[in-house]
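K.L.:
Got a predicted structure plus its sequence, pasted below:
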Amino acid sequence: MTATNPNPRRSLITKIHIARTQLGMDDESYRANLAHYGNGKTSSTDMTIPELETVLEAFKKLGFKPVKKPGKGRLSPSSKQGPQDERSAIRAIWIFMHRAGFINDGSETALNSWVQRMTAQQNGGAGINEVQWLRGEDAAKTLNSLKRWARRCLFEDLKKRGYEPHPQDSYAYLLKRWERINGAML
């Protein structure tokens, strides 16, 4: 999903002002360039979008180099930055379930789809699209749902292997028991 610019004119004006600063233009030369490339207009706010685009292209030819700010990447469980909260635990359990073979797709996209379905059920139809947007009660409920799912998967897997886990065994206990049996696998 890409964000669309709701006001391309404002964006062009901002870029022109950045170009002016980057090129070190004083007010007189800046306005002279605007007049030359902008059909005689000496203020960027008076220009149309095509005129602004022409001025911006001219500034690029004069040496302006637009710099894109790096976008914020998604946080992963191994990330050294960002919150160490329910969202990190959700990602860690999701990755574990994928590595253990309980789910087919361990990607962030698949996790986001699952989060959206779970939060839509909890919030009466309006789901949260990204795990990174989970906060407070939504994050806690989503984490608990994922733990219950993982617990069911662990319980069933242990039963298939001939072990008889107790129905009241916690997620943590089942996980430890499962890891003892499958430790080398992960």
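P.N.:
Cool, got the structure.

K.L.:
drop to CA atoms for contacts and neighbour counts, all remaining ones
P.N.:
OK.

K.L.:
so which helix or strand takes in the nearest residue to residue 37 once chain neighbours are set aside?
P.N.:
If the residues on either side of it in the chain are set aside, residue 37 comes closest to residue 55, at 5.4 Å by CA to CA, 6 or more residues apart in numbering. Secondary structure assigned from DSSP states H and E places residue 55 in helix 49-61.

K.L.:
put this beside the first:
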Amino acid sequence: MPLSKKQYSLIHVAKAKLGIDDDLYRSILANLCGVTSSTELDQAGFELLMGFFEFQGFRPMTRNGANYGPRPGMASYAQLELIRALWTEYSRGNAGESELNKWLERSFKLTSLRFLDKATAPKVITALKAMKSRAA
């Protein structure tokens, strides 16, 4: 079964993020997967190649939290993900969603990101950016 466009894109993003030049990339494909081009890869070859890239340090981006769906008047999913990412950077990965919720309650009287409205979301983002810059 041929790979999807997203899988081809993921391969090339990983290659770029790891700083692998074309000659080394072709060598990896030949030695690891037995092919000369990513277009010749099957599903097993893709899994093998991605496993190698992950061993080398590549981490695909993953969604961090729940998607509450389209909610009129509430913060968008992109805003929620940005807030989660800023919180992770600020806390250096040592504090999770429960600590974020405690901070939101102290600072904005919100018990969860789920209740963040569209007007308050930019304020939360600005506050987290300021906290992050002061911590650095």
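P.N.:
Arrived safely, thanks for sending. What you see is a predicted model, and the numbers here were worked out from it, not measured in a lab.

K.L.:
May I have the TM-score of the superposed chains?
P.N.:
TM-score for the superposed chains, counting by TM-score structural alignment, normalised by the length of structure 2: 0.46, backed by 75 aligned residues with a CA RMSD of 2.8 Å.

K.L.:
Could you tell me how many residues sit around the residue nearest to residue 37 of structure 1?
P.N.:
The local packing of residue 55 of structure 1 (other CA atoms under 10 Å) involves 24 other residues.

K.L.:
What is the subsequent helix or strand relative to the helix or strand where residue 113 of structure 1 lies?
P.N.:
Under DSSP H and E, the secondary-structure element containing residue 113 of structure 1 is helix 108-122. On the C-terminal side of helix 108-122 of structure 1, the nearest following helix or strand under DSSP H and E is helix 136-160.

K.L.:
quick one: that following helix to helix 108-122, angle?
P.N.:
For helix 136-160 of structure 1 against helix 108-122, the angle by axes from the mean of the first three to the mean of the last three CA atoms, to 10 degrees is 110 degrees.

K.L.:
Moving C-terminal from helix 136-160 of structure 1, which element do we reach first?
P.N.:
Sequence order places helix 171-182 as the next helix or strand after helix 136-160 of structure 1, per DSSP H and E.

K.L.:
the inter-axis angle of that following helix versus helix 136-160?
P.N.:
Angle between the axes of helix 171-182 of structure 1 and helix 136-160 is 40 degrees (criterion: the same axes, to 10 degrees).

K.L.:
Show me the contact partners of helix 171-182 of structure 1.
P.N.:
For helix 171-182 of structure 1, the external contacting residues (CA atoms under 8 Å, 6 or more residues apart in numbering) are 147-148, 150-151, 154-155, 158, 165.

K.L.:
Give me the neighbour count for residue 103 of structure 2.
P.N.:
Residues contacting residue 103 of structure 2 under the criterion other CA under 10 Å number 15.

K.L.:
so it is in which element?
P.N.:
helix 97-108.

K.L.:
cool, residue 14 of structure 1 as well?
P.N.:
Under DSSP H and E, the secondary-structure element containing residue 14 of structure 1 is helix 8-23.

K.L.:
Counting neighbours, which bits of that helix end up buried?
P.N.:
Residues of helix 8-23 of structure 1 classed as buried under the neighbour-count rule (16 or more other CA atoms under 10 Å) are 9, 12-13, 15-16, 18-20, 23.

K.L.:
Same list (those residues) but as CSV, adding distance to residue 118 of structure 1.
P.N.:
Putting these into CSV (distance: CA to CA, whole Å) gives the following:
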residue, distance to residue 118 of structure 1
9, 40
12, 41
13, 43
15, 41
16, 45
18, 44
19, 46
20, 49
23, 51
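
K.L.:
Looking at those, which is nearest residue 96 of structure 1?
P.N.:
Proximity of those to residue 96 of structure 1 was ranked by CA to CA; the top entry is residue 15 with 45.2 Å.

K.L.:
packing partners for the helix holding residue 55 of structure 1?
P.N.:
Contact here means 3 or more CA pairs under 8 Å, 6 or more residues apart in numbering; DSSP states H and E; on that basis helix 49-61 of structure 1 packs against helix 8-23, helix 27-37.

K.L.:
Identify whichever of these lies nearest to residue 98 of structure 1.
P.N.:
Comparing the helices and strands packed on helix 49-61 of structure 1 under CA to CA, the one sitting nearest is helix 8-23, at 42.4 Å.

K.L.:
what is the orientation angle of that closest one with helix 49-61?
P.N.:
Going by the same axes, to 10 degrees, helix 8-23 of structure 1 makes 20 degrees with helix 49-61.

K.L.:
Mind giving me the packing neighbours of helix 8-23 of structure 1?
P.N.:
helix 49-61.
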